[in-house]
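[1] sequence first, then the predicted structure:
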Amino acid sequence: MKVLGKWKKPILMLSDAVLINLAYILAFFFIYNYKNFRFYSSSYKEIALTVTVIYITCFYIFKLYESLWRYASIDEFMLVIGACLTSNIVMIAFVRIIGHPFAYGVSIIACAFSIIFIVGLRMSFRVYGRFESIVNCNASKIVQSRVMIIGAGSAAAMVIKEMKSSSQSKYMPIAVIDDEVYKKGNTIAGVKVLGNRKDIPKIVIEKNIETILIAIPTIDDEDKEEILEICKKTNCKIEIIPGMYEIINGKVSLNQIRKVEIEDLLGRKAVKLDMQGITSYITNKTILVTGGGGSIGSELCRQIIKFNPKQLIVFDIYENNAYDLQMELEYKYPKLDLLVLIGSVRDKKRLEDVFKKYSPDIVFHAAAHKHVPLMENSPMEAIKNNVFGTYNVAECAHKFNVERFVMISTDKAVNPTNVMGATKRMCEMIIQSMDKISKTHFVAVRFGNVLGSNGSVIPLFKKQIEHGGPVTLTNKYITRFFMTIPEAAQLVLQSGAYAQGGEIFVLDMGKPVKIYDLAWDLIKLSGFTPDKDIKIEITGLRPGEKLYEELLMSEEGLTNTKHEKIFIGKPTFTDLSVMKEKMLELAVIIEKDDVQLLIDKIGEIVPTYNRTLAEVSTSQPESATM
């Protein structure tokens, strides 16, 4: 089509005119014997121009000259059929009006020939495009991966067609897998269905498959988990097309194909929210999110927007993250009343100015230093930011009559063995004691590691794999609770709806996951063999690190909420005067810059803090209970 350039439409019209008239001449030949052919066909000359104009006009109305025919689908071919049938009907009506002796049989056969010729011409562009793609691919020496597609449905058909038609495609479709017995032996878009999911390992070897693509947008978690377990037995890269809710207008394309992530392997079901409960406390309210540019904070902002707040205020010290989020939200939600403010939770005066000027109704406090090893080396900064920062925001919430204050906590606050965890436990103590003297409902939400968040283990493993390894982890038996970023943010919002004051909401994180298994799976999903292509190295536990985390202290107990994934731990500290006294002592120690004295004071404030617990043996724990 490139060679036609600006002459595409005139050339197509001229070609169509020739083919239409050829169709009518052949129709006369079929209807009448050779002797009468000349007599009857000569009368056609009188109306040939009219026939041509009628057909070309109908083709133009049906927009046959606007399609990119090298990418034509069934929709375009249906338009050709519709245009030819319409033209034929108009033609029959015309000859009857003028009284021309034109047989119905000629019209019907001519219409059939017209469809065949016009479709054939258009098909030639697709054939040319396919040939050009093959030539260009060979010329550019693009290395194509041999692909097995799982799922012989419409999504697979679209993906295979695009793989074949794109000259820049890095995929070569070789085989299709589907569990429907009747599909075996048939072809989809020219690629044969060779078996079901149980045949995957065998077919991978027989067909030298390099990449496995799961092309079932409606696949449920149980089936996906089972298929992935089978695929992990091969040495193939594993990729997936997004679920139907992620696909705009139901279209599937190669640029939507993504790598299989750890989230897919965990098989976590989508969180079901009490939409009405969340709507009742967020809609038409001014919402402030501290640390709004971070992993959890930014996702909270994305989720909050869905409930139509009056105004969303993003407060963060790190301007790059805040700016990126601002650009994203302003682009996606141009009508949103968004305010992005730069400032630190350590700055009490700045916070008071913000609360006084904008009067937030709800505060989500996500600002914190969270990296365990870094806080072990900088405990003073952990206290300044996490403890005093939380106290500053909480005091402002109380002073300016905020309705609800929801703080993001962590499982590391339970029996902490590191400074970061101990400071988050102190934050919980602050909000529980503050709740006793305030009209504001102060609550905390405690959960474990968040997949894909800044500084989490998964992005680190991915970078190490990209660089050829080794993948490093601290202990072969170390386990952690994991949750996706959207899942965590949604449950935080849901917890806010249940807030009565003083609760620590504990999220059901599912079963604890061995970090070693995560590393192994990531290497396999990347198409490598663990400990052969990519080494796994054990480096030893870092200072303050536990083998496994807990979500609940023994004295807290658990009560249910309306949501199956959210539980409540009862308050264990409620004396604000004692907390203020301890914080004054911390401030004095910080002025002295005495780290050892600071560590001792942390242990005094948080009796469950025990750094020696990090020095555990490397024996495998029985379980990590909630």
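    Structure received. Here the structure is a predicted model, which means the values were calculated and not measured. Numbers count the residues shown, from 1 in each chain.
[2] alpha carbons only for contacts and neighbour counts from here, please
    Fine.
[3] quick check: buried residues in whichever helix or strand residue 19 is part of?
    For residue 19, the element it lies in under DSSP states H and E is helix 8-31. Buried residues in helix 8-31, defined by neighbour count with 16 or more other Cα atoms under 10 Å: 12-13, 16-17, 19-21, 23-29.
[4] quick one: these as JSON lines, columns for distance to residue 599 too.
    Listed next are those as JSON lines, based on distance: Cα to Cα, whole Å:
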{"residue": "12", "distance to residue 599": "82"}
{"residue": "13", "distance to residue 599": "85"}
{"residue": "16", "distance to residue 599": "86"}
{"residue": "17", "distance to residue 599": "90"}
{"residue": "19", "distance to residue 599": "90"}
{"residue": "20", "distance to residue 599": "91"}
{"residue": "21", "distance to residue 599": "94"}
{"residue": "23", "distance to residue 599": "93"}
{"residue": "24", "distance to residue 599": "96"}
{"residue": "25", "distance to residue 599": "99"}
{"residue": "26", "distance to residue 599": "97"}
{"residue": "27", "distance to residue 599": "98"}
{"residue": "28", "distance to residue 599": "101"}
{"residue": "29", "distance to residue 599": "102"}
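[5] out of those, which comes closest to residue 158?
    Relative to residue 158, the closest of the buried residues of helix 8-31 is residue 12; by Cα to Cα it sits at 27.2 Å.
[6] quick one, helices of the stretch 1-150 of the chain?
    8-31, 34-44, 48-61, 74-98, 104-140 (DSSP state H, counting those that start in this stretch).
[7] put this beside the first:
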Amino acid sequence: MNFLFNRYVILLLDAFFSLAAFWLSFFVRSEFQTDILYKEHFYHGIIPVVVIQTAVFLLLGTHKLSLLRITFEDSVRLLTSIAVGAGAAGGFLYFSHPSGYPRSIFVLYPMILAGLVISLRFFGRFAHEERHRTKKKAAKPTGSVMKSIIIAGAGTSGVQLVRALRHQNRIRIVGFLDDDPLLQGKELCNLPILGRTEDVIQIAAKVPFQEIIIAMPSASGDRLKRLLGLLRPLGVPIKTMPNLTDFVEGKNPATQLRSINLEDLLRRDPVILDLSQIERHLRGNCVLVTGAAGSIGSELCRQIVQFMPDHLLLVDVAESPLYEIECELKERFPELNCTAVLLDLRDRSLLNDLFASHEPQIVFHAAAYKHVPMVELNPKSGIINNIEGGKNVADLALEFQCERFILISTDKAVNPTNLMGATKRVLEKYILGLNGRGNCRFITVRFGNVLGSKGSLIPIFERQLKQGGPLTVTHPEITRFFMTIPEATQLVLQAASMGRGGEIFVLDMGEPVRIMEIARDFIELHGFEVGIDVDIAITGLRPGEKLFEELFAINEAQEKTSHKKILMAKQSAQVVVDAEVDRLIESATSQNGDIASVLKAIVPEYQPTAMDPPEPHLRIHRPS
């Protein structure tokens, strides 16, 4: 049966079906008489029809469509090719035959051909699935225990998952759960729709099962959280398919199943991008990414390579992570022209050589010290690295006439209470002052915390849970904005392509989330109970830490853009701070420099906060 899946065998079969459909259309037109009418017309048209129809099939690539999965889009493509072929052949024959041509033939012909070619696809899929079912039965070990599962979600993803799981031994699919009222009491893939998700307790009493798989890759975090609340009391394993951002097209869905993680519960609607706009600014250009080995920088690189830059420069001071991202990109994209550059951005001379030798057109500046407590304890290093390094890159982008310079900023730059946030605000102001001095467009993109970055909340919670707890939270009411790394970087690319220069774009982070709530969800996702299995300890606010972050300063007007998830912070006035920034760097590099007063002169809203007295190991139990 394998020959049936060869694309050229499919093309030959489609050509044969074209011939058969043409003959059958005359047979029907002759009222099912074996001695068909219009014999001359049939013999005159058979070769042109088959040749034209086969050529259209070949041009539209219908022979390349998989017989294993006939989708709605595939059916539309098949019907389009039949309509185009029938129209072209009909026009040719109608005008080439001296006595005209019976028009009913070209009504019957495409209808019959459509039935034949689509039937072939369904037969191929049926034969493939039947063969796998036979193999599965033959391979089933004597006395083996089948695991019964229920799939929550009867959409396209659920159907794909059923087809994949049916080929696996030791799995029995009981049915679907779905909240669509039109599906209740129906069947899908020969499996019953058992009921709504809210009825799962009653369903479990009637139909025993050992696992639930949530097949809703586009579901929001809130919907997943509600689902978990319904499913968790059953005490069975709950797995999910990855969200649309992480879903690998063409890969077996069964191999992508995993446990639900915290990122799933904070998931938002998928980002809609203007890909053509992004591609216009990246395709064929030399793109430089600083901080390329970091969480944001490395994901930026992964996203950028999909738009086929001419050359990608990965710049970082961390050797091992830089080597890892270079290897990853070259493995995934063998044709990629990619160069890893081990470079300290404070070294103006080496940085100048890099710009001179490669002349990048687009620069993404993601390099920075980001940990608030660390920068608070090392203020001079923080200023020299974040401000001097960023200033060097921005100055050279202006000098070498790059097309765009994009600064990755943070919500901590708004009304900063810590030095890290203040350094980012200094850079925001500095590059705003550079815009308009040359051809380079200077753009800032500001956003909040990203999930899963190195040294951030999730990795810390994972380490603490492995040690048996407690999970530490600095304050019961502390909140933060959160976004996944892929979502943030995709929106950065979109904002970068939208910018005309001088903008501070602000990503729509949604609603702030209480860290205490995240800690509780994290514990429960791992099958533990708060206050019984694992405790949460309040440790007190750290130096420079705020109870809540802000995305817009008081003197910034919030404006909408053409993208609903990208806003703009309109500045009240553009201030040139070149001299003050030079003085700040000089203060940080000297022994007795007055950092605080110079920093306040540039960022008057900078208000360092006092540290709360710590309350180590204060237990917070789950409310009754």
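    Perfect, thanks for sending it. Model, not experiment: these values are computed from the prediction.
[8] angle of the helix holding residue 19 of structure 1 against helix 48-61?
    In terms of direction (axes from the mean of the first three to the mean of the last three Cα atoms, to 10 degrees), helix 8-31 of structure 1 departs from helix 48-61 by 130 degrees.
[9] tell me what angle helix 8-31 of structure 1 forms with helix 34-44.
    On the basis of the same axes, to 10 degrees, helix 8-31 of structure 1 is oriented at 140 degrees to helix 34-44.
[10] in structure 2, what range does helix 8-31 of structure 1 match?
    Across structure 2, nothing matches helix 8-31 of structure 1 (TM-score structural alignment).
[11] what do we get in structure 1 for residue 91 of structure 2?
    Using TM-score structural alignment as the criterion, residue 91 of structure 2 maps onto no position in structure 1.
[12] next one: whichever strand or helix holds residue 91 of structure 2 to chain centre, how far?
    Using DSSP H and E, residue 91 of structure 2 maps to helix 72-96. Distance of helix 72-96 of structure 2 from the chain centroid (Cα atoms, centre = their mean, to the nearest Å) equals 37 Å.
[13] do stretch 595-604 of structure 2 as well
    40 Å.
[14] and what of stretch 247-257 of structure 2?
    With Cα atoms, centre = their mean, you get 14 Å for stretch 247-257 of structure 2.
[15] contacts for that stretch, please.
    Contacts to stretch 247-257 of structure 2, defined as Cα atoms under 8 Å, 6 or more residues apart in numbering, come from residues 160-161, 164-165, 217, 239-242.
[16] just the ones of those residues in helices?
    160-161, 164-165 (DSSP state H).
[17] in structure 1, what range does the helix or strand where residue 55 of structure 2 lies match?
    Following DSSP H and E, one finds residue 55 of structure 2 within helix 39-60. Counting by TM-score structural alignment, helix 39-60 of structure 2 pairs with no residue of structure 1.
[18] which strands and helices sit next to that helix?
    On a contact count with 3 or more Cα pairs under 8 Å, 6 or more residues apart in numbering; DSSP states H and E, helix 39-60 of structure 2 meets helix 7-29, helix 72-96.
[19] equivalent range in structure 1 for the first one?
    This means helix 7-29 of structure 2. By TM-score structural alignment, helix 7-29 of structure 2 lines up with nothing in structure 1.
[20] before we move on, the earlier item: now, which of the buried residues of helix 8-31 of structure 1 sits nearest residue 108 of structure 1?
    With Cα to Cα as the yardstick, the closest approach to residue 108 of structure 1 among the buried residues of helix 8-31 of structure 1 comes from residue 27, at 8.4 Å.
[21] please report the distance of that closest one from residue 36 of structure 1.
    13 Å (Cα to Cα, to the nearest Å).
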